[in-house]
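Enquirer: Starting from these lines, generate the structure:
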Amino acid sequence: MRLRNKPGAKEKMNEYPHIIIQNPSQHKGKWNKLFNNNNPIHVEVGTGKGQFLIGMSKLHPEVNYIGIEKYDSVLITALERAIETNQDNLKFLNEDVSEILDFFEEGEIDRVFINFTDPWPKNRHEKRRLTYKGFLKLYEEILNEKGEIHFKTDNQGLFEYSLESLSGYGMSLHNVSLDLHKSKIEGNVMTEYEEKFSRKGMRIYRCEASFKSK
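Expert: Now for the predicted structure:
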């Protein structure tokens, strides 16, 4: 998918360093000092336009949220929304998820959200999927002993692959739903894609996973 460039996006993001955190590696192991509290930290990888994380930050002021998005043409929308809501418990990183170990200390994070990520359906692109074992290893490093991964997608193939990948990595699966919006799972906050797909009557797949060894 080709993303449309938004002139001035990078410059505007630089004007809000308290929302779009610059040089995040400087805060590695010290994110609670930046948030000025000891609340749990939840991270969304590939946060897109920010609807999910902004909704979560409103619903759960007792949790600190950090969204990671490498495309500034997308993240600029998340910034504009965050400026309007002015949530103290919400930050964004304009970074690549593959470098996540540079930003967070071992065991510093309580939860990782993976929502409607690119399915990368071709076999040769497997390593790019955010539920591939290479990424799971990164999440395992930053999650604490009770940490979890929460995953949502509209893509059945990616969901089946992800269940196999998570299980194969030695993770325990919980609250697996093959049709989220018809399930009894409470507190769901929808992403932009989730709203779009659900309006079309498409199923939303969801699961939670934790590391058995933790």
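
Enquirer: From here on, just use CA atoms for contacts and neighbour counts.
Expert: Noted.

Enquirer: who are the neighbours in contact with the most centrally placed residue in the chain?
Expert: Residue closest to the mean C-alpha point of the chain, counted by CA atoms, centre = their mean, is E44 at 1.7 Å. By CA atoms under 8 Å, 6 or more residues apart in numbering, the contact set of E44 is L53, Y65, I66, G67, I68, V112, F113, I114, N115.

Enquirer: Would you do the same for the sequence below? I want to compare the two.
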Amino acid sequence: MRLRNKPWAVKLVHEHPESVIDRPDPSLKIDWSKRFADISRPLEIEVGPGKGKFITTMAEKYPEKNFVALELQMTAAGMILRTKLAKELSNLQILCGDAANIDAFFSAHIASKIYLNFSDPWPKTRHEKRRLTYKTFLQKYQTVLRANGQVEFKTDNAGLFAYSLQSMNNFGMNFDFVSVDLHNEKEEVLAANIETEYEHKFAAQGNPIYALHADFGVK
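Expert: This next block holds a predicted model:
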């Protein structure tokens, strides 16, 4: 969902180049060692974080990891930045760019996890290639992830979930966890789950949340 433009958000992003990389040149790899105090920490990426509840909560909960919020919309990037600054999350960077260039922004095998939370379902067949679980995106994730890296995916859209299962299966991915009703899973699963804004809203309405964790096996 596209957010309404907020001038303050754009202004905030421009004032903090140390925290936000704004639409970088895809032909140049980003040197993440200059963005994080300790690049040896596990790196986790959320693609399309929206307002950022999930990624900022993760960064706060796991200070021993580095996180990147890859977000196309400048307004959303500004909202994430506002929370980052308020909570002093030095282990979170914001990358304002297109997810289609994820393998250009990150070196090969640099990340341990990629999160896809409540992505646009692009339900029309002619838009299939835009879905973040389409095979070309999976190929890019495989390049960016380490050998034991995972893709974690959540959605409220049954059609997108079914499509993603099939797409990942056809790509040869291994499923470590699959749920068609995440919020009614075992207590240990619920304890580990960090909600997004959309997730909280949809679950409160009684809608099931679909989730899966998958990896690419040995490269």
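
Enquirer: where does the TM-score land?
Expert: The pair, once superposed, lands on a TM-score of 0.94 when counted by TM-score structural alignment, normalised by the length of structure 1; 214 aligned residues with a CA RMSD of 1.8 Å.

Enquirer: Can you add neighbour count and give the contacts of E44 of structure 1 back as CSV?
Expert: Compiled in CSV, the contacts of E44 of structure 1 are given as follows (neighbours: other CA atoms under 10 Å):
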residue, neighbour count
L53, 27
Y65, 27
I66, 25
G67, 27
I68, 22
V112, 25
F113, 20
I114, 18
N115, 23
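
Enquirer: Narrow those residues to those in strands?
Expert: In strands, judged by DSSP state E, the following of the contacts of E44 of structure 1 are found: Y65, I66, G67, I68, V112, F113, I114, N115.

Enquirer: Spell out the secondary structure type for the residue nearest to the centre of structure 1.
Expert: Classification of E44 of structure 1 into helix, strand or coil gives strand, according to DSSP: H, G, I helix; E, B strand; the rest coil.

Enquirer: What helices and strands are in contact with whichever strand in structure 2 runs longest?
Expert: Ranked by residue count and defined by DSSP E, the top strand of structure 2 is strand 145-155. Identification of packing neighbours for strand 145-155 of structure 2 by 3 or more CA pairs under 8 Å, 6 or more residues apart in numbering; DSSP states H and E yields strand 111-117, strand 210-215.

Enquirer: swap the cut-off to 10 Å and go again
Expert: With contacts taken as 3 or more CA pairs under 10 Å, 6 or more residues apart in numbering; DSSP states H and E, strand 145-155 of structure 2 sits against strand 43-47, strand 111-117, helix 135-144, helix 158-170, strand 174-179, helix 197-204, strand 210-215.

Enquirer: Where in structure 1 does the fifth one fall?
Expert: Alignment of strand 174-179 of structure 2 against structure 1: residues 172-177, by TM-score structural alignment.

Enquirer: Flag every buried residue along that stretch.
Expert: Judged by neighbour count (16 or more other CA atoms under 10 Å), stretch 172-177 of structure 1 contains these buried residues: S172, L173, V176, S177.

Enquirer: Next, the contact list for the first one, please.
Expert: By CA atoms under 10 Å, 6 or more residues apart in numbering, the contact set of S172 of structure 1 is E148, L163, L166, E208, A209, S210, F211, K212, S213.

Enquirer: Among these, which one is most surrounded by other residues?
Expert: In terms of neighbours by other CA atoms under 10 Å, the contacts of S172 of structure 1 top out with E148 at 24 neighbours.

Enquirer: Pull up the gap between the aligned partner of that one in structure 2 and K6 of structure 2, please.
Expert: Pairing criterion TM-score structural alignment: the partner of E148 of structure 1 within structure 2 is identified as Q150. Using CA to CA, to the nearest Å, Q150 of structure 2 is found at 34 Å from K6 of structure 2.

Enquirer: Then H213 of structure 2?
Expert: Counting by CA to CA, the gap from H213 of structure 2 to K6 of structure 2 is 34 Å.

Enquirer: count of neighbours near the closest residue to Y169 of structure 1 other than its chain neighbours?
Expert: The shortest distance from Y169 of structure 1 to any residue that is not its chain neighbour, by CA to CA, 6 or more residues apart in numbering, is 6.6 Å, and that residue is K133. Residue neighbour count, defined by other CA under 10 Å, stands at 17 for K133 of structure 1.
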